[in-house]
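> Got a predicted model here, sequence first, then my questions.
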Amino acid sequence: MSSELPHLSTPRLLLRALETHQAETLSRLANGPKIADNTANIPSPYTLETAHTFIDNMVAKYRAGDLLSLGMHVVETGELVGIVSLRLNARHRYGHLGGWVAAHCRNQGYGAEAARAVMDFGFAELGLQRVGSQCFGRNKESARVMEKIGLRFEGCMREAFLKNGVFEDLLGFAVVREDWERPS
């Protein structure tokens, strides 16, 4: 694995590391509606300090083999519209997809486009055997993204996650290398 974060391209997005000057934009977008509410690990409020820490640690976490996180940038404008990530488990050759799209850019296919590119990178370049993800049962948009990129629904873990004082169901989705190599 290269020690530098990859630059991945899709028809409409450039997925690349964030730069320090983007911290304010990241903080503003991550504080948008539903971001912290629909994710497991994004704090609310998402402070400027949190944004700087995230940006400063992107390369180190990738070099350690723990996490690939990339900013979603619109090719035509360069605008940052979200984050896509792949949490890595080298021992099990597993990647866990995550991410979010800014409120004003939802329902345009950016999340699926970015997730597909990162998933493909995980299989083709990182040698993963399995890529999966989870979302809260109430998050139909994320479930739709996972199915759109070819992850199969594997089940519901009832009340498996405590979020803001409420036990949430977690829906699990995944694809294994064999399925990825011969898509349906």
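Done, it's in. Residues are numbered from 1 along each chain as shown.
> rest of the way, CA atoms for contacts and neighbours
Fine.
> And the strands in the chain?
8-9, 13-16, 67-74, 80-89, 94-101, 130-136, 152-163, 166-176 (DSSP state E).
> Which strands or helices does the third one pack on?
Other helices and strands packing on strand 67-74, by 3 or more C-alpha pairs under 8 Å, 6 or more residues apart in numbering; DSSP states H and E, are strand 13-16, helix 48-63, strand 80-89.
> And the shortest one, by the same measure?
Identification of packing neighbours for strand 8-9 by 3+ C-alpha pairs under 8 Å, 6+ apart yields strand 13-16, helix 110-124.
> then this one, side by side with the first:
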Amino acid sequence: MSDPNFFFESERLRFSYWLPTDEHCEFLVKLWNEPLFIAGEGNTGIDTVEKARTRIVERFIPDHERNGYGQYLVSLKDSGKKIGGASLTLLKDSAISLPDVGFAILTEETGKGYGPEAGRAVIEWVMRERGVEGVFGFCSPKNARSRRTMEKAGLEFRGIHKLLQFGPDVNGCCYATPGLKDPAEYNVGISK
């Protein structure tokens, strides 16, 4: 699933596969080491081109092959400038039966509505093209930016819960696509 010609688009954005090229790997290192990203997601340890290449080859590509969706590089449709990433994550051994949506936009490009647009686009795409019933979104209760972005992307707030799939003591906000049943019915692994 590393077809360099694959893409889908929204009004202003283009979504493509992350490829194990130096250009993509350098951008992944830049994106995942921005203070805004680290504040929301934590330090991933992806701080060299080789570590980024390993992540793409060993995680991103297999996720696409297994699920038919995964991590996407986000670029501006008109200029081709790389501005972020969007993801639909369903881990190999996950008990959760629907993907978790995520998005990261370069700090210099925030405040322009790209995060919500990216979220809406990947959600609509995976439901239309892959027949997925819906998605979840998770974030820290303290991450007001992510919470607003999830809501602007069309997800409904389903409460703050212990998110057992992230660890025994992890409390987080749970969001879901409108129309999904109680998150516990999808094995989200929540407890109040």
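Looks like it came in fine. This one's a predicted model, so the numbers in the text were calculated from it and none came from an experiment.
> Select, out of the helices and strands packed on strand 8-9 of structure 1, the one closest to Ala36 of structure 1.
helix 110-124 (16.0 Å; C-alpha to C-alpha).
> Could you give the residue range in structure 2 aligned to that closest one?
Mapped onto structure 2 using TM-score structural alignment, helix 110-124 of structure 1 covers residues 114-128.
> re the thing from before, turn the helices and strands packed on strand 67-74 of structure 1 into JSON lines, columns for distance to Phe173 of structure 1.
What follows is those, written out as JSON lines (distance: least, C-alpha to C-alpha, whole Å):
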{"stretch": "strand 13-16", "distance to Phe173 of structure 1": "23"}
{"stretch": "helix 48-63", "distance to Phe173 of structure 1": "23"}
{"stretch": "strand 80-89", "distance to Phe173 of structure 1": "14"}
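> I'd like these as a markdown table, with mean neighbour count and distance to Phe136 of structure 1 appended.
Converted to a markdown table, those look like this (neighbours: other C-alpha atoms under 10 Å; distance: least, C-alpha to C-alpha, whole Å):
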| stretch | mean neighbour count | distance to Phe136 of structure 1 |
| --- | --- | --- |
| strand 13-16 | 22 | 25 |
| helix 48-63 | 17 | 23 |
| strand 80-89 | 22 | 17 |
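> Looking at the strands of structure 1, which is nearest to Asn38 of structure 1?
Using C-alpha to C-alpha, the strands of structure 1 put strand 130-136 closest to Asn38 of structure 1, at 7.0 Å.
> who's in contact with the closest one?
38-39, 93-98, 119, 122-123, 142-143, 146, 151, 168-177 (C-alpha atoms under 8 Å, 6 or more residues apart in numbering).
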